[in-house]
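Enquirer: how would this look folded up:
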Amino acid sequence: MGVPYVGVSAIMAIPFLSQLTSRTPANPAYIPEITTGSDHVMSFSERVIHFSTCLLYLVLFNLVVDPTKELRAQHGLDSSIFCEDAELFLINTHFALDFPRPLLPNTRTVGGLTTGPGRPLAMEWIEFLESAGEDGVVLFSMGSYATGIDEGVAGLFAGAFAQLPQKVIWKLNGKPSATLTPNVKVVDWIPQNDLLGHPQIKAFVYHCGMNGVWEAVYHGVPMVAVPLFADQYDNAQRLVSRGMAVKVDITTLTSSELAQAIHTVISDPSYKSNATRISAILRDSPRTPTEEAVDWIEYVIRHDGAKHLRSAALDLNIFQYLLLDVIAVLLLAFITFMIILYCSCRLCFRGCKRLYSGSSKVKSE
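Expert: Alright, predicted model coming up:
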């Protein structure tokens, strides 16, 4: 249609996709790839595994996804399913939590779009929070996708909450198939950002979906990270790296381990201190994430796009971008030179050998 558009990511930047869609540099030596759960400081073996993962992603994308681009264009379908033609990229990240990395001028960070000061809570919530006393309340949610939970996992969570002196708000669509102790309140909806802003919330047990992570960071709430899939492992690692969360493995988790993890983040003051510090960094900005996003969208409208921010690398295919064609030519030139040098040396050696043999015969005669 020729209308400029802005690409928006609901998660943090995916390094290999950023390289392909906006040509953003992503060195796998220190920029963790999605689903790896890696930190930005890696051992040699971790870097080997991480590099192999990045290479696999790039190969699969170029072999499976990219070849369909021309076919989609022929049939009038959107040929830029990963926003390759976007004028601007808005990424749901902030370096208060994310690992530092290079970004191009047409990429802007707007992490925390759903965050903000907590609004006044309904009396029902106020009464429950205040009834918890000094022990406070633990907020537990597995996100909007957790529509149900099997009996074994429900029993695991219920068993952990039974060991806590705190009260628990459990966000769950449906009834848990487990016996609950009186300190647990099960609801199918919560005003999550508003609850996290209340001082009675002492810890947030969460699957690490991106929006909830930013809300917890904004309000400085320590977390127990229970990642389930996709980018959640990476989000959890960032929280652990910043010292504001404990990460647990749902596949091996027991009630006692979960209760101990919750106790740790509440009783150890370093977790709250780190959460408060990261919160201060996130908030320390002249513009809110929403204002920042609006500013740049209006910028694109005013200038009928943002071509001047676009990298020329986008006009290169993956072989040109990685200089594989240049490397191949230089390698061929080097091999050719070495062959010529070898042949020249061999001819010189043979000539010298013949000359030496001829002079030796003359002397002997």
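Enquirer: going forward, measure contacts and count neighbours with C-alpha atoms only.
Expert: Noted.
Enquirer: Now residue 7: which helix or strand?
Expert: Following DSSP states H and E, one finds residue 7 within strand 6-9.
Enquirer: one more to put side by side:
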Amino acid sequence: MAHIGLLCLGATGHLNTMFPLGHELQQRGHQVTVLSTPDVYPKARVAGFNFCNIYTTIDRQSTSKFTPSTKLVTLTGINRTFQNFAHYAEVRLQNTDLIREQGLEALLVDLSVFEGGTIAEHLDIPYITICCILPFYQDPTIPPIATTWAYNLAWWAQMRNRAAYKLFNWMAQPVLQVISRYRQQWNLSAYQHPNDIFSKLAIITRHIPEFEFPRQLPPHFHFTGSFHQAIAREPVAFPFEQLNGKPLIYASMGTLQNRSTVVFQTIAAACADLNAQLVISLGGGLEPQAFSDLPGSPLVVKYAPQLELLQKASLNITHAGLNTTLESLSYGVPMVAIPVTDDQPGVAARIQWTGSGELVELSQLSVSKLRGAIARVLTEETYQQNAVRLQAIMRQTKGVHRAVDIIEQAVFTGSPVTD
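Expert: Next up is the predicted model:
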């Protein structure tokens, strides 16, 4: 049996991806250590994992702000995020000795930890890339995941994609330069392309090919299916007795980009005249008392048991985080996506492309535009049919079990897993 480290960000969506893998590894007799921010420690201990704080040179307040909540709909916001990534990459690389002291034999590296592969190479242990967000494996036939651009093979679209990748790679230079400096210091070969940060043994994403644009990916890239039912979540109190039996619309903007009162007010106004009950989960960003007079009197809670509500929902209004999107599809629930940041625009583009929902740009959000999208998804049967089609495909996958099969094969053979 092996001692395997989970090197990941501390955000909920990342933990909800990595922890099921850790749980399944433990079930198979492996030892698991989580390498993350101090705020993750209580969650790791409850899950039964060992824990290592690799942010010892940063105060607790700054680590709690690790995942940027800036709206990355502007180039300034994207640039600021890369600056933050560079800072935290420096800290993690400085603390590599702390990781060495754990005696790890392999690493599962969160894709958003750009320098994770460099750390593993320096420690001379194998690593597998885990895509906690939509994979940003660069391919000029595919729009960058930070855009809502539709899939299009026209020559002009591919030129647009190339230009966008070139711009994003330029903005990523601060973090890439930090990584390059440590690779040179540790006598590791220089990266020649941004795709070089991915593992050469295995890359794992928990969505399915049918939810991805047609594209060429390396043979060791694996779609395994969702992990969301693989580990129990902390119970969340919810007033189920207040559900009135009408069709349920569940709305959540996630747990990070969820502080815009205007977005929640717009959602409420767009749903106010529908023969449906709206439940809004604030994700901890705001207090329900601030929304006591919303149009239509929706049920507003600070946190919600998302999986339980999705099982009852007719529609999911979402920020298009990959976790929430896959959870919605796993219950055959169509969506209206309002993407904010990170990979959410790309996820929303795939929701629209698969016909499992509609996309409303945050910059164009209005009551009338959102109401129109909601009406189409609720009344046109094709949206639910497509969501149910994807649900059926996801049910045929082995999810976390397949993912850990791949991990074990990569760790024990030291060879790329291509089947």
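Enquirer: Just tell me the aligned range of the strand holding residue 7 of the first structure in the second structure.
Expert: Strand 6-9 of the first structure corresponds to residues 128-131 in the second structure, going by TM-score structural alignment.
Enquirer: Just the buried positions in that stretch, please.
Expert: Using 16 or more other Cα atoms under 10 Å as the test for burial, stretch 128-131 of the second structure gives 128-131.
Enquirer: next one: stretch 205-212 of the second structure
Expert: Buried positions in stretch 205-212 of the second structure, judged by neighbour count with 16+ other Cα under 10 Å: 205-208, 212.
Enquirer: Mind checking which of those residues land in helices?
Expert: Judged by DSSP state H, these include no members of helices.
Enquirer: which non-adjacent residue is nearest the aligned residue in the second structure for residue 87 of the first structure?
Expert: Matched to the second structure by TM-score structural alignment, residue 87 of the first structure sits across from residue 201. The spatial neighbour of residue 201 of the second structure that comes closest, neighbours along the chain excluded (Cα to Cα, 6 or more residues apart in numbering), is residue 416 at 3.9 Å.
Enquirer: Give me the contact list for stretch 220-231 of the first structure.
Expert: Contacts with stretch 220-231 of the first structure, where a contact means Cα atoms under 8 Å, 6 or more residues apart in numbering, come from 11, 34-35, 196, 201-209, 216, 233, 236, 244-250, 261-262, 265-266, 271-272, 275-279.
Enquirer: which residues in the second structure does stretch 212-229 of the first structure match up with?
Expert: So stretch 212-229 of the first structure sits over residues 324-341 in the second structure, by TM-score structural alignment.
Enquirer: Do me a favour and get the end-to-end distance for that stretch?
Expert: End-to-end distance for stretch 324-341 of the second structure: 14 Å, by Cα to Cα, to the nearest Å.
Enquirer: Which positions in that stretch come out as buried?
Expert: By 16+ other Cα under 10 Å, the buried positions in stretch 324-341 of the second structure come out as 324-341.
Enquirer: mind listing the strands for the second structure?
Expert: Under the criterion DSSP state E, the second structure carries strands at the ranges 3-7, 31-36, 50-53, 106-110, 127-131, 203-205, 221-223, 248-252, 277-281, 299-301, 313-318, 335-337, 357-359.
Enquirer: superposed on the first structure, where does the fifth one end up, distance-wise?
Expert: Between strand 127-131 of the second structure and the corresponding residues of the first structure, superposition yields a mean separation of 1.5 Å, by mean Cα distance after the TM-score superposition for the first structure.
Enquirer: contacting residues for the alignment partner in the first structure of residue 248 of the second structure?
Expert: Alignment note (TM-score structural alignment): residue 248 of the second structure maps to residue 137 of the first structure. By Cα under 8 Å, 6+ apart, the residues touching residue 137 of the first structure are 129, 166-169, 200-203.
Enquirer: Ok, residue 91 of the first structure next?
Expert: 8-13, 107-111.
Enquirer: Report how many residues lie close to residue 197 of the first structure.
Expert: Other residues near residue 197 of the first structure number 21, with proximity taken as other Cα atoms under 10 Å.
Enquirer: That one maps to what in the second structure?
Expert: The alignment partner of residue 197 of the first structure in the second structure, by TM-score structural alignment, is residue 311.
Enquirer: wait, isn't its match in contact with residue 331?
Expert: Yes - Residue 311 of the second structure lies in contact with residue 331 (Cα atoms under 8 Å); the separation is 6.0 Å.
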